[in-house]
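Student: predicted model and sequence follow; I will ask about them next.
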Amino acid sequence: MKIHFLDYILVTAHSPSITAAAEQLFLCQTTLSAAIKSVEQELNITIFERNRQGIRLTEDGRKFIALADEIMQRYREMQELSSDHVRPMNRSFTLLAHPIACARYSFPLVKAYQRIAPYASLSIVECPGDQMLEQLTQGKARIGIGQALTSELGDYMKRYQDAGLTVEPLATERSYLYVSSSSRLTGRTEVSLPELQGEYLAMTPHGFQVYQRDELYRYLPHYSIFSNDHLVRQAIIEGNMIAFHTSGSPGDDWFNTDGKLCRLNVVGRNNSSMCHCLVYAAGMAYSVLTHKLLDCIRETLSAPGGRGCPSNV
């Protein structure tokens, strides 16, 4: 039995189909199927049951995965002893992330995961909120970081749970108004929406979705859409525009680290709190590295110091 066949099967066990696993491994489906069949024949067991919906582990398959994962862990440890410093076999994981979560948590997550799993590769893919459920159920990834308004969290969780996914709310942050130091609103701690009439709003494409849903256009009909948060911030400073952004406590205001902006509470704005949620497929036989990734996400999102750049809301 070839050692890399074990790694192929571990990846397949966390995929909805042979095709999806082959794409992740950069193999053709025929090659992957042949590798799995070779191991099944050698051990005289069936690892996967195949049906129209995809694949699922048999009872023998679950036992095999537990043993294979342990073997691969030990194999990597042995490779580290090599005098030639041979690089251990790499495992890759794909994490879907809502645009806000992607901007806020990507760097802290990659850094933290590299520390606990140095021979695993983590790819964080930005995924619009309205596509997250479809992407996860279709097997594009098994883990995601989604986001929901706190007022809609119950409906959000039910929709994902009905699709066989587990949802863990982890971090909640409020939305604030940011203005430049030269704004007429500088020096104030709060402002009402009617007082913003006449101001020019800067936002990202995701922010525009919230803008429409919250009917902010009734007070702020003039706006510009920028591709990222850096440009939004630049528009506030250089163009004297305003913007809504999520943020933590005053000591955790990552959008205003240099103090060039002023942050205000907005009185009377509903649906201003957002919740970041860890979402993953339920009932899966996850590997040790996958459990480490889940724990890494939980710790990073729960730790105030681990947040990245805030994003536009």
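Tutor: That came in fine, so what should we check first?

Student: C-alpha from now on. contacts and neighbour counts both.
Tutor: Will do.

Student: which residues of this protein fall in strands?
Tutor: Here the chain has its strands, by DSSP state E, at 48-51, 54-57, 91-97, 120-126, 143-149, 165-180, 190-192, 201-203, 223-225, 243-247, 261-267, 273-281.

Student: out of those strands, which gets nearest to Tyr211?
Tutor: strand 201-203 (8.8 Å; C-alpha to C-alpha).

Student: contact partners of the closest one?
Tutor: Applying C-alpha atoms under 8 Å, 6 or more residues apart in numbering, the contact partners of strand 201-203 are 220, 222-226, 229, 232, 235-236, 241-244, 312-313.

Student: coming back round to it: can I get the strands of the chain in JSON lines with mean neighbour count and distance to Ala303?
Tutor: Below are the strands of the chain laid out as JSON lines (neighbours: other C-alpha atoms under 10 Å; distance: least, C-alpha to C-alpha, whole Å):
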{"stretch": "strand 48-51", "mean neighbour count": "14", "distance to Ala303": "39"}
{"stretch": "strand 54-57", "mean neighbour count": "18", "distance to Ala303": "35"}
{"stretch": "strand 91-97", "mean neighbour count": "19", "distance to Ala303": "18"}
{"stretch": "strand 120-126", "mean neighbour count": "17", "distance to Ala303": "19"}
{"stretch": "strand 143-149", "mean neighbour count": "25", "distance to Ala303": "15"}
{"stretch": "strand 165-180", "mean neighbour count": "20", "distance to Ala303": "9"}
{"stretch": "strand 190-192", "mean neighbour count": "14", "distance to Ala303": "27"}
{"stretch": "strand 201-203", "mean neighbour count": "26", "distance to Ala303": "27"}
{"stretch": "strand 223-225", "mean neighbour count": "15", "distance to Ala303": "31"}
{"stretch": "strand 243-247", "mean neighbour count": "24", "distance to Ala303": "13"}
{"stretch": "strand 261-267", "mean neighbour count": "19", "distance to Ala303": "22"}
{"stretch": "strand 273-281", "mean neighbour count": "22", "distance to Ala303": "13"}
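
Student: then this one, side by side with the first:
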Amino acid sequence: MTITQLYYVLAVAENQNFTKAAEKCFVTQPTLSMQIQKLEDELNIQIFDRSKKPIELTDVGRKIVIQAKNIVNESYRIQDIVDQQKGFIGGEFKLGIIPTVMPTLLPMFLKAFIKKYPKIKLKIEELTTDEIINRLKDGHLDAAIAATPLESDFIKERVLYYEPFVGYIPENHRLHTKQKIDTIDLEIDDMLLLEDGHCFRDGVINLCKAFKNQTEETFQLESGSIETLIKLSDEGLGMTLLPYLHTLDLNDKAKKNLHYFNEPTPAREVSIIYHKSELKIQIIEAMQSVISGIIRGAIAFQNVKIISPLPSK
């Protein structure tokens, strides 16, 4: 039995196809099939039911895949130990970022991070929180930046910053004349929200429900982007809430529609998250250090109340 064989098994289990798995592993399909067959012969069992389309794991195959993930991850740790001993910070690093953080945070830290750590080959994807959790669990991401806490047993979280919510309220709205707003002022019925699947949407809903026991989710409009929410609000279709960093690049006309909350300001907690196995922890710590250093100059709010990003039950 070899780690390579277990790696091939995991690839087939994920792709449910030998040809696709071979492409992902950068080997020929006969080579991959032969190695898996050798492993099955050695164990005297069938890991895959090849009669099914797509290919399925057998009952014992499912148990083997769980253990194979542990073994393959632990094998990666050996290289981690060597890298840390040598003080090497480099190699491929797969990072996921949620959509409401990506456009504001990434331009702030990426150039500085690449300059400081040129040997790291970053692969960055914009993913929802659910996608991030699944990919961290399966070992397809090294880390991610997301709103927390996520209350997951296999994920560790390191807080990067607390980002306040800011009201975007057009001139014709009932709250526009208020210099500062309170959470009790919010009404779900006239709130423009992101589409389902965005954790910032869940945070806004949780904020509204917490103070008024509002359970009716009869929204006027939903959108896939914060920029669209701002445009819809400008058309008089309702107000919306923005993450603070999204307000920094607004034009002067749009900034007149910004209304800050009375303290404690509702805010989201943004963290770098990673698997509890702590693979590539030296890169995670390097990224945390760079981001924390940059963000200190951008967000000066102190008295905040963290709003959960988890969907309300």
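Tutor: Great, that's in hand. What you see is a predicted model; the values in this text were computed from it and never measured.

Student: hmm, back to that, in JSON lines, list the strands of the first structure along with distance to Ala34 of the first structure.
Tutor: What follows is the strands of the first structure, written out as JSON lines (distance: least, C-alpha to C-alpha, whole Å):
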{"stretch": "strand 48-51", "distance to Ala34 of the first structure": "13"}
{"stretch": "strand 54-57", "distance to Ala34 of the first structure": "15"}
{"stretch": "strand 91-97", "distance to Ala34 of the first structure": "20"}
{"stretch": "strand 120-126", "distance to Ala34 of the first structure": "25"}
{"stretch": "strand 143-149", "distance to Ala34 of the first structure": "28"}
{"stretch": "strand 165-180", "distance to Ala34 of the first structure": "31"}
{"stretch": "strand 190-192", "distance to Ala34 of the first structure": "65"}
{"stretch": "strand 201-203", "distance to Ala34 of the first structure": "50"}
{"stretch": "strand 223-225", "distance to Ala34 of the first structure": "50"}
{"stretch": "strand 243-247", "distance to Ala34 of the first structure": "49"}
{"stretch": "strand 261-267", "distance to Ala34 of the first structure": "59"}
{"stretch": "strand 273-281", "distance to Ala34 of the first structure": "27"}
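
Student: between those strands, which one is nearest to Lys158 of the first structure?
Tutor: Of all these, strand 165-180 comes closest under C-alpha to C-alpha, at 8.9 Å.

Student: what's that closest one packed up against?
Tutor: Applying 3 or more C-alpha pairs under 8 Å, 6 or more residues apart in numbering; DSSP states H and E, one finds that strand 165-180 of the first structure contacts helix 153-162, helix 229-239, strand 243-247, strand 261-267, strand 273-281, helix 288-302.

Student: want to throw those into CSV with distance to Gly139 of the first structure?
Tutor: As requested, these are arranged in CSV below (distance: least, C-alpha to C-alpha, whole Å):
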stretch, distance to Gly139 of the first structure
helix 153-162, 14
helix 229-239, 30
strand 243-247, 30
strand 261-267, 40
strand 273-281, 9
helix 288-302, 15
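
Student: hey, which helix is longest across the first structure?
Tutor: Counting by DSSP state H, the longest helix found in the first structure is helix 59-80.

Student: so it versus helix 288-302, what angle?
Tutor: 80 degrees (axes from the mean of the first three to the mean of the last three C-alpha atoms, to 10 degrees).

Student: which secondary structure elements does helix 59-80 of the first structure contact?
Tutor: helix 3-13.

Student: next, the angle from the helix it packs on to strand 91-97.
Tutor: 20 degrees.

Student: quick one: buried residues of helix 3-13 of the first structure?
Tutor: For helix 3-13 of the first structure, burial by neighbour count (16 or more other C-alpha atoms under 10 Å) applies to 5-13.

Student: now swap in stretch 287-301 of the first structure and tell me
Tutor: Of all the residues in stretch 287-301 of the first structure, those buried under the rule 16+ other C-alpha under 10 Å are 287, 289-290, 293-294, 296-298, 300-301.

Student: need those in TSV with distance to Lys260 of the first structure, can you?
Tutor: Below are these laid out as TSV (distance: C-alpha to C-alpha, whole Å):
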residue	distance to Lys260 of the first structure
Ser287	46
Leu289	41
Thr290	41
Leu293	36
Leu294	36
Cys296	33
Ile297	31
Arg298	32
Thr300	27
Leu301	26
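
Student: nearest to Ile145 of the first structure, of these?
Tutor: Ile297 (8.6 Å).

Student: map Phe244 of the first structure across to the second structure for me.
Tutor: Aligned counterpart of Phe244 of the first structure in the second structure: Leu241 (TM-score structural alignment).

Student: go ahead and confirm its match touches Tyr168.
Tutor: Yes. Between Leu241 of the second structure and Tyr168 there is a contact under C-alpha atoms under 8 Å: 5.7 Å.

Student: and Lys111 of the first structure, how far is that from Asn51 of the first structure?
Tutor: From Lys111 of the first structure across to Asn51 of the first structure, the span is 39 Å (C-alpha to C-alpha, to the nearest Å).

Student: try Arg188 of the first structure
Tutor: 63 Å.

Student: got it, and Gln197 of the first structure?
Tutor: Gln197 of the first structure is 59 Å from Asn51 of the first structure, by C-alpha to C-alpha.

Student: now the alignment partner in the first structure of Gly139 of the second structure: how far from Leu95 of the first structure?
Tutor: In the first structure, Gly139 of the second structure lines up with Gly139, judged by TM-score structural alignment. Going from Gly139 of the first structure to Leu95 of the first structure by C-alpha to C-alpha gives 11 Å.

Student: cool, and Gly239 of the first structure?
Tutor: Gly239 of the first structure is 36 Å from Leu95 of the first structure, by C-alpha to C-alpha.

Student: ok, now Lys260 of the first structure?
Tutor: Taking C-alpha to C-alpha, one finds Lys260 of the first structure at 33 Å from Leu95 of the first structure.

Student: try Leu136 of the first structure
Tutor: Between Leu136 of the first structure and Leu95 of the first structure the distance is 10 Å, computed by C-alpha to C-alpha.

Student: now for these two: what residues contact both?
Tutor: 142-144.
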